[in-house]
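Chemist: Pasting a predicted model and its sequence here:
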Amino acid sequence: MADLPADWIAEAAALRQDLHAHPEVLFDLPRTAGIVASALRDWGCDQVVEGVGHSGVVGVINGTNSGPTIGLRADMDALPMTEATQLPYASQVAGRMHACGHDGHTAMLLLAARKLAHSRDFAGTAVLVFQPAEENGGAGARAMLRDGLIERFGLERIFGLHVMPDLPTGMFATRSAGIMAAADSLRITVTGKGGHAGRPETCIDPLLVCSHIHVALQSILSRNIEPTQAGVVSVTMIQASDNEDTIAPQASMRGTVRTLDEDVRDLIEARLKTMVPAIAQGFGAAAEVAYLRDYPVTWNDPKTTELFAKAVAKVTTTTTDTPPRMISEDFGFYGAAVPASFGFLGMGDGPGLHDPKFDFDDRLLPLGARVWLSVMSGNT
């Protein structure tokens, strides 16, 4: 395909910055989804469907020759956090921010869509999947699948891309098998006996129990899992009394569990449900464990990943042996339904994902678009 016109790239950057200034979260994306759908229609997509998976947008572009039906996915949602960049296009919505690059993912795929619709110089069908609610456990991918994404649009494979600040700028990194971890929610409620903090002997302090549970949880990783296996158990919230002179009758703990293997996932859940109540009982307290399985492992189909890397290598430096990461993505739901592959596009040094000072690098917009164009022109 011919290169991207300079004015298209400039317009994509302006669109990206506009999305950045007006972030929307989870499934509540009326402005963002409307901009995406309008652009796809203006550029002549063969089909534009809104409301897939509540607020997702799907665009369909047919190539000049017969070939496979390929899904290209971008996420659209922002995060519920406060921006600290002081950019001229910083978030105008209090407590919301594009801190994970989804504004850039959306703009990259739109730029590619414009070129695909203009040239039609590829075989098969490009299905452009603009997804809501990737962040905060929204599972927008699952919602789109439940709304018939695969069946309605005939997807044979699907590809995903995410910017990554700790990779060299412009480098594409992927791997076969698991590339990102499953993410599960851990919720523990400890019930003891409350009372005056000056008389702890009359109480059963649930915070003391939580402290012992917190430490003991790490023994699951060090003493129950093979050293070559990966797992993370992180307690991120402990809540009890709102009064410094009071021992609360109850305390709660919340956290996350990350794994790359289903057997390890099962083991951690089983050990948690055995260990936590036993520790509490030892202090005369009681504990309940809720283990909620959220996102699955993002699993890269080997053949699809080989095709992905081969296509991307035509436009940028590529590696296929990036180590798996214990961060998570709901793209794994697609991989459970159809051959799928996911990769990272390097952004170089700078604030990391979910950092209040993060901003997408607009210089990556044409490269990201060329990645998608190469995937389609390679008849993947």
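Modeler: Great, that's in hand.
Chemist: going forward, measure contacts between C-alpha atoms and count neighbours the same way
Modeler: Will do.
Chemist: quick one: contacts for the residue nearest the centre of the chain?
Modeler: By C-alpha atoms, centre = their mean, the chain has its centre lying nearest to E329, at 3.1 Å. For E329, the contacting residues are E134, M180, A181, A182, Y295, T298, by C-alpha atoms under 8 Å, 6 or more residues apart in numbering.
Chemist: For V57, see how far away the third one is.
Modeler: So the one you mean is A181. Separation of A181 from V57 (C-alpha to C-alpha, to the nearest Å): 26 Å.
Chemist: List the buried residues of stretch 73-84.
Modeler: Neighbour-count burial for stretch 73-84 flags R73, A74, D75, M76, D77, A78, L79, P80, M81, T82, E83 (criterion: 16 or more other C-alpha atoms under 10 Å).
Chemist: Mind checking which of these are in strands?
Modeler: R73, A74, D75 (DSSP state E).
Chemist: ok now do the second one, which residues does it touch?
Modeler: Going back to what we said before, that points to A74. Taking C-alpha under 8 Å, 6+ apart, one finds H102, H105, T106, L109, L128, V129, F130, Q131, G160, L161 in contact with A74.
Chemist: That one and T106, how far apart?
Modeler: For A74, the distance to T106 - C-alpha to C-alpha - is 5 Å.
Chemist: What is the subsequent helix or strand relative to the longest helix anywhere in the chain?
Modeler: Taking DSSP state H as the criterion, the chain has its longest helix at helix 262-282. Using DSSP states H and E, the next helix or strand after helix 262-282 towards the C-terminus is strand 286-295.
Chemist: Which SSE is immediately downstream of that following strand?
Modeler: Assigned by DSSP H and E, the successor of strand 286-295 is strand 298-300.
Chemist: export the contacts of E329 to JSON lines and tack on distance to Q239 and neighbour count?
Modeler: Shown next, in JSON lines, are the contacts of E329 (distance: C-alpha to C-alpha, whole Å; neighbours: other C-alpha atoms under 10 Å):
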{"residue": "E134", "distance to Q239": "27", "neighbour count": "26"}
{"residue": "M180", "distance to Q239": "29", "neighbour count": "25"}
{"residue": "A181", "distance to Q239": "27", "neighbour count": "26"}
{"residue": "A182", "distance to Q239": "25", "neighbour count": "28"}
{"residue": "Y295", "distance to Q239": "25", "neighbour count": "24"}
{"residue": "T298", "distance to Q239": "32", "neighbour count": "28"}
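Chemist: A further structure is provided below for comparison with the first:
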Amino acid sequence: MPEQGGIAIPDEIAAFNDEIVAIRHDLHRHPELGFEEVRTAGIVAAKLAEWGIEVHRGVGRTGVVGVLRAGNGGNRSVGLRADMDALPLHEETGLPFASESAGRFHGCGHDGHTAILLAAARYLAATRQFDGTVVFVFQPAEEGLGGARAMIDDGLFGRFPVDEIYGLHNSTITPHGHVHVSPGPVQAGADFFDIVVRGSGGHAAHPHAARDPIVASAGLITALQGIISRHTPPREAAVLSVTAINSNTAYNIIPETVHLRGTVRTLDGALKKRIAQRIRAVAEGVALAHDVRVEVDIRDAVTPLVNAAEQADAVAAAARAVVGDANVSTDWRPSMGSEDFSEYLTHVPGAFFSLGHHGDIPLHSPRFVLDDGILPVGAALFARLVQDRLPPEA
């Protein structure tokens, strides 16, 4: 078993790593947005079938599920998940395998996550050193489009039952090969909101003859921030951000409407609901104060991600075996970013963890570069988890 800077990589994974890197580069060159991952899904399905893994396509529209059984018919099962979608972002990395699709870019590293799970699947299919069933979940549309819910609604856990499930995400804020995992809340839930403020337009020189939605919107934005500072307990983390304001572009016209959009992030589902109620109440008050109409649409996008204690401990134990004690942290401070792996955890216990890599350009930047060096590390971690949780009979 060779070591990569003190990290133990199984010989089989090291032997085919160049092929896995090539697959990752190909996926990077041809990124696909959420629910459009037809080419990506085709590559995933073809590789799984080539390695003797049972393949199911079209789960949650463009998702792929692989099923692998080994051992003496053990009745336990473990799920492993990777996301496949890219971002609607123009790439500025200058890489030789940069995106060939304008305005589409794997700026979050999902091409790497897909390659990692493929490598783990190939290794487990070749070695079969476990007793039970592994379900490989290749998910579409993680970037805010509800891919996890789509797979669940399509019967994921009814058709492919698992006792527990695991997922990972690359990280540029921790050292190469460093694993972060903790029990409890680790990622925020998210709501998305659209608010339309409707007034009556007119000439900018005669504002008294109009009902100005811009002034009302300014008051609304300020009042919305008071929900966090004055209606949220100080010890409970919450964020409310207005991220877009769209209206008229002329200098001398008071417009009819202003369209606001934004997001709410919390670590507690009940708090998320209370904030949504306050947004609607504040909007009603602003409408009355400014004699305008305010229409509010709030969508529950992602559930808070809460790791189960047993499965978080299992990740930490597997990680210590692969990357060493010094490269494992179990004090992961919760992030206000969201990850729809959380949806799986509302159905079965599991854990989500981060894997650090070289590079300091953040996720979702047009210059983000994934370090290929983490591909065999992530694969080894997934494989070790399966072997630990589904140990073969002696």
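Modeler: Ah, there it is. Bear in mind the structure is a predicted one, so any value in this text is a computation, not a measurement.
Chemist: Work out the TM-score between the chains.
Modeler: The TM-score (TM-score structural alignment, normalised by the length of structure 1) is 0.96; 378 aligned residues with a C-alpha RMSD of 1.4 Å.
Chemist: quick revisit: just the buried subset of the contacts of A74 of structure 1, please.
Modeler: Buried among the contacts of A74 of structure 1 (16+ other C-alpha under 10 Å): H102, H105, T106, L109, L128, V129, F130, Q131, G160, L161.
Chemist: Save those residues as CSV, and put in distance to A311 of structure 1 too.
Modeler: Listed next are those as CSV, based on distance: C-alpha to C-alpha, whole Å:
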residue, distance to A311 of structure 1
H102, 22
H105, 18
T106, 20
L109, 16
L128, 17
V129, 19
F130, 21
Q131, 23
G160, 13
L161, 13
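Chemist: and of those residues, the nearest to A6 of structure 1?
Modeler: A6 of structure 1 lies nearest to L109 out of those, by C-alpha to C-alpha, at 16.2 Å.
Chemist: Validate this expectation: that closest one resides in a strand.
Modeler: No. Read with DSSP: H, G, I helix; E, B strand; the rest coil, L109 of structure 1 is helix and lies in no strand.
Chemist: what sits in contact with each of A74 and T106 of structure 1?
Modeler: F130.
Chemist: which of the contacts of E329 of structure 1 lies closest to I61 of structure 1?
Modeler: Of these, the one sitting nearest to I61 of structure 1 (C-alpha to C-alpha) turns out to be E134, at 24.0 Å.
Chemist: Would you agree that closest one is in contact with D330?
Modeler: Yes. E134 of structure 1 lies in contact with D330 (C-alpha atoms under 8 Å); the separation is 6.1 Å.
Chemist: between those two, what contacts are shared?
Modeler: In contact with both E134 of structure 1 and D330: G140, A141, using C-alpha under 8 Å, 6+ apart.
Chemist: related to what we said a few turns ago, closest to L365 of structure 1 out of the contacts of E329 of structure 1?
Modeler: Looking across these and measuring by C-alpha to C-alpha, the closest to L365 of structure 1 is E134, at 20.4 Å.
Chemist: how would you label the residue in structure 2 that that closest one lines up against: helix, strand or coil?
Modeler: In structure 2, E134 of structure 1 lines up with E142, judged by TM-score structural alignment. Secondary structure, three-state DSSP: E142 of structure 2 is coil.
Chemist: Now for S176 of structure 1: which residues touch it?
Modeler: W299, N300, D301, P302, T305, E306, T320, D321.
Chemist: Filter the residues you listed down to the buried ones.
Modeler: W299, N300, D301, T305, E306, T320.
Chemist: Just the element for G79 of structure 2, please.
Modeler: Assigned by DSSP H and E, G79 of structure 2 falls in strand 77-83.
Chemist: which bit of structure 1 covers that strand?
Modeler: With TM-score structural alignment as the criterion, strand 77-83 of structure 2 aligns to 69-75.
Chemist: Next, A314 of structure 2: secondary structure please.
Modeler: helix.
Chemist: Residue in structure 1 paired with it?
Modeler: In structure 1, A314 of structure 2 lands on L307 (TM-score structural alignment).
Chemist: now T303 of structure 2
Modeler: So T303 of structure 2 corresponds to P296, using TM-score structural alignment.
Chemist: Isn't its match up against G335?
Modeler: No. Using C-alpha under 8 Å, P296 of structure 1 makes no contact with G335, being 9.3 Å away.
Chemist: ok, these two, which is more surrounded?
Modeler: P296 (25 against 21; other C-alpha atoms under 10 Å).
Chemist: Tell me which residues touch that one, please.
Modeler: A181, A182, A183, D330, G332, F333.
Chemist: Determine which residue in structure 2 is aligned with the third one, please.
Modeler: The alignment partner of A183 of structure 1 in structure 2, by TM-score structural alignment, is A190.
Chemist: what number of residues lie near that match?
Modeler: A190 of structure 2: 27 surrounding residues under other C-alpha under 10 Å.
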